[in-house]
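**Student:** Predicted model, plus sequence, below.
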Amino acid sequence: MGRKYFGTDGIRGKANGPKLTPDLAMKVGMAAGLKFVNGDHRNRVVIGKDTRRSGYMIEYALVAGFTAVGMDVYLLGPMPTPAVAMLTRSLRADLGVMISASHNPYEDNGIKLFRPDGYKLSDDVEAEIEKLIDSDLLPKLAQGRDIGRAYRDDEARTRYIEYAKRTLPRNMDLTGIRVVLDCANGAAYKVAPLALWELGAEVITIGVEPDGFNINHKVGSTAPEAVAAKVKEMRADIGIALDGDADRVIIIDEKGQVVDGDQFMAVIAQSWLKRNMLIGGGIVATIMSNLGLERYLSSIGLTLERTQVGDRYVLEAMRAKGFNVGGEQSGHIILSDFTTTGDGLVAALQLLSVIKEEERSVSEICSRFEKVPQLLRNVRFKAGKPLEDKTIKKLIAESQARLGTAGRLVIRESGTEPVIRVMGEADDAALVTSIVAEIEAAIQQVA
């Protein structure tokens, strides 16, 4: 049975839509607070947010819920998701909350919850919170002196900046590097430029003028054209594009070309191997990562552990199997030596340290392997389970046999919309195009 409120990454939906309302936010505060309240100390929760107008509404509803069950609330203001995770640990909070819908447009918003150790809640804990939300919470509310209070934490920004800076190798700074930084008019619009400037970089910013409605609008990691154009205009050494909550990063080289997460992970893997920092003998990525990455890692004696799509699955595999580098093509880069979630700024700093150390251009450093031709098609369907059709199953098996060991097929149903994603890759681009087209047509016919 599906969950009522939580999805794959917290609660997300249109602000004041059928799912995400102030009433629900207050109940989430009460329910999550009750789950994490214990009697041996004054319990506390930290709350960060991105720059959406609806963030104010949700923030104060959460404050009402948490204080009603006796938790003290520390308001961080606009702050990246990874900063909230870090500050939850650093401030010894019992719970952390991020109000954001990540790379979605401003109309949407969401609530992400973090455990005291900075990791996202498990499915089981989220299920317990859902039961509490739908229960009678009134008899469980705090009374009198036990009611919580709210504080604004003005030092949080400085704490995160100092933490991010310390992830660079000792005695290294970024003097001499010209950076175009795009903060997507989102959560990192203050902390990211300041961190890079304090490290000595020349920083040219875009996407740092949020108005409550322009988050991710034609800027940020989902619209890298803006930072690419600025890189070429300013003759910068590198472009860095974050998303709305700054847990994702896309890199642009000095020529204005996009560097995807696969090339990024290859650079980090080789660099950390050289520094004796890499743990696990390889990295973790999803089934969507390019076969070229797998071949490159193999050439330097490393393995690639694949998971289903989603940064939470990457992190689960990293923790279960002892890896400290993982990520996705889309730019979620998880470096568990430093973070408990994707951190766009920290990941970018690791790349900048390689640039500084090797004194080569981004285009040279981030061309570790040649991509295997890859084609992705999204096929919409109205109802049913097209992938369970016998004809489709037979075609997929025959197509994989045609590719042999020199290629891959990844065919999966989206978890968020009625779409089947058909991805094929192999050295023979014409064969990939033909096979993907055949499967796409067959699914359309069945659907």
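**Tutor:** Arrived safely.
**Student:** From now on I want contacts and neighbour counts done on CA atoms only, so please keep to that.
**Tutor:** Fine.
**Student:** Next, please give the residue ranges for the helices of this protein.
**Tutor:** 22-36, 54-68, 81-90, 123-133, 156-165, 191-198, 225-234, 261-274, 291-299, 311-321, 344-358, 362-365, 390-403, 429-446 (DSSP state H).
**Student:** Single out the most deeply packed of the ones you listed.
**Tutor:** Ranked by mean neighbour count, the helices of the chain are led by helix 81-90 with a mean of 25 (mean count of other C-alpha atoms under 10 Å).
**Student:** Which among the helices of the chain is found nearest to residue 141?
**Tutor:** helix 54-68 (5.7 Å; C-alpha to C-alpha).
**Student:** Check it against this one:
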Amino acid sequence: MLKYFGTDGIRGLANRVITPELALRVGQAAGLHFRSSGYRNRVVIGKDTRLSGYMIETALIAGFTSVGMDVLQLGPMPTPAVAMLTRSMRADIGVMISASHNPYEDNGIKLFGRDGFKLSDTVERKIEALIDGPLQTRLAGPRELGRAKRIESVHARYVEFAKRTLPRQMTLDGLRVVVDCANGAAYRVAPETLWELGAEVIAIGVEPDGFNINRDVGSTAPESLVSKVRERRADIGIAFDGDADRVIIVDERGLVVDGDQLMAVMARSWQQDERLTQPGLVATIMSNLGLERYLAGIGLGLARTAVGDRYVLEHMRAHGYNLGGEQSGHIIMSDYATTGDGLVAALQLLSVVKRLDRPVSEVCRCFEALPQILRNVPYRSGDPLRDKAVLDVIAAATARLDTSGRLVVRPSGTETVIRVMAEGDDRDLIGDIVDEVSQAIAQRCGAQEPYRGLHS
């Protein structure tokens, strides 16, 4: 059986990996898995602004309707909006067509259950088995075929939902906000929400053309936002990725604030308001050690999971946390949403800024991040992390760090690379460690010279 689902749905090059044939079979397989008797089953489908979204949406519709499910087309909508609308419209399945922060050439298919949560690994495996199975004999008869229709102005429902996450009497009057929508799914709803709440809004990345999603804009390319914040002397800059489930912030000085700092702000605020359901939050193994130390200093813990917001959310649900996220800006607030929601996270931060009446630079600098170096090491074949020589180097490097830092070595969920990350108090030491581990992987697994992706 082929494995189609990765860490965040099915993703790949449009019309090469994510083909109409695959999308058709995904629609049929998911529809068959979730189809129930006794009523008309329905699925909602949203997408970001990639050109290939039209092709994939049409194929998915054919798949779902062929097994008897009605389809409601939402048009361009953020991933968290699709999750929310799946629940509020009582759909049996939610589908988001997006490759998140990837360039326009890629696309993907994310599935949500009727509760608005991403599917478990177990359910994904069952759908994969159906994709590869004989579907023809299980198609609906001519009288049982599904219908498809486009829902107009559904974005207004999400705008109202986002606004209601703020305290009842709070407005954003007096705040000058630059919002970068990455030419993606939030290009309409985010500026509208901020404006309706009273902010002065300067919007960039709001002219999608099918090709420019995430190109030199958005949360993975904050330079345009930094420049605009400084140019317009804004109070804050907000940047989303292509499907708006993640966010980064730029303060009034033009400095970038990542997801770790945002989680620290919210943990401190919710602790003071006695809103935390557990004494801490959930993050991944990639979150900075500085966050962990900061939380410990205010009496909170940090539970770590594998990389991927779905794993963060699974741990939150299993252990009763209501706050979690990733350094990349996936912030999950389960009081409001069933997945990362960039717009809601930004609004919650703005509510803290308004309440404290302090600049964003003061509110959002909770701790000094430890130096952190990340390198992506490509490999051609095999499993580098089962090679004894590589494992010996990793063990020796971990021992050298001792309690002064962390070493994380893991395979990417989307590329044929091993990600080597080290952080600690001594930048020279962690640089040496990343070099040693990267070279060991490259030499043992026949890769080219590792390319560098460094940040601190």
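**Tutor:** Received the coordinates, thanks. These numbers come from a predicted model, not from an experiment.
**Student:** Could I get the TM-score for this pair?
**Tutor:** The TM-score (TM-score structural alignment, normalised by the length of the first structure) is 0.96; 445 aligned residues with a C-alpha RMSD of 1.4 Å.
**Student:** Would you mind saying which of the helices of the first structure lies nearest residue 285 of the first structure?
**Tutor:** The nearest among the helices of the first structure, by C-alpha to C-alpha, is helix 311-321 at 6.3 Å.
**Student:** can you give me how far the closest one is from the chain middle?
**Tutor:** Distance of helix 311-321 of the first structure from its chain centroid, counting by C-alpha atoms, centre = their mean, to the nearest Å, is 13 Å.
**Student:** In the second structure, what stretch matches that helix?
**Tutor:** Aligned using TM-score structural alignment, helix 311-321 of the first structure spans residues 309-319 in the second structure.
**Student:** can you check stretch 230-242 of the first structure too?
**Tutor:** Counting by TM-score structural alignment, stretch 230-242 of the first structure sits on residues 228-240 of the second structure.
**Student:** what do you get for stretch 361-370 of the first structure?
**Tutor:** Under TM-score structural alignment, the match for stretch 361-370 of the first structure is residues 359-368.
**Student:** List the contacts of that stretch.
**Tutor:** 235-236, 251-253, 257, 261-262, 264-265, 290-291, 294, 352-353 (C-alpha atoms under 8 Å, 6 or more residues apart in numbering).
**Student:** one step back: and the helices of the first structure: which comes nearest residue 180 of the first structure?
**Tutor:** That would be helix 225-234 among the helices of the first structure, by C-alpha to C-alpha, at 6.1 Å.
**Student:** The closest one vs the second structure - mean distance after superposition?
**Tutor:** Here helix 225-234 of the first structure, set against the second structure after superposition, deviates by a mean of 0.5 Å using mean C-alpha distance after the TM-score superposition for the first structure.
**Student:** ok, the most far-flung residue of the first structure relative to its centre to residue 68 of the first structure distance?
**Tutor:** In the first structure, counting by C-alpha atoms, centre = their mean, residue 144 sits farthest out from the average C-alpha position, at 40.4 Å. Remark: distance between residue 144 of the first structure and residue 68 of the first structure (C-alpha to C-alpha, to the nearest Å) = 10 Å.
**Student:** now swap in residue 409 of the first structure and tell me
**Tutor:** Using C-alpha to C-alpha, residue 409 of the first structure is found at 52 Å from residue 68 of the first structure.
**Student:** Same question for residue 387 of the first structure.
**Tutor:** Remark: distance between residue 387 of the first structure and residue 68 of the first structure (C-alpha to C-alpha) = 48 Å.
**Student:** Repeat that for residue 122 of the first structure.
**Tutor:** With C-alpha to C-alpha as the criterion, residue 122 of the first structure and residue 68 of the first structure are 24 Å apart.
**Student:** try residue 279 of the first structure
**Tutor:** Per C-alpha to C-alpha, residue 279 of the first structure is found 44 Å from residue 68 of the first structure.
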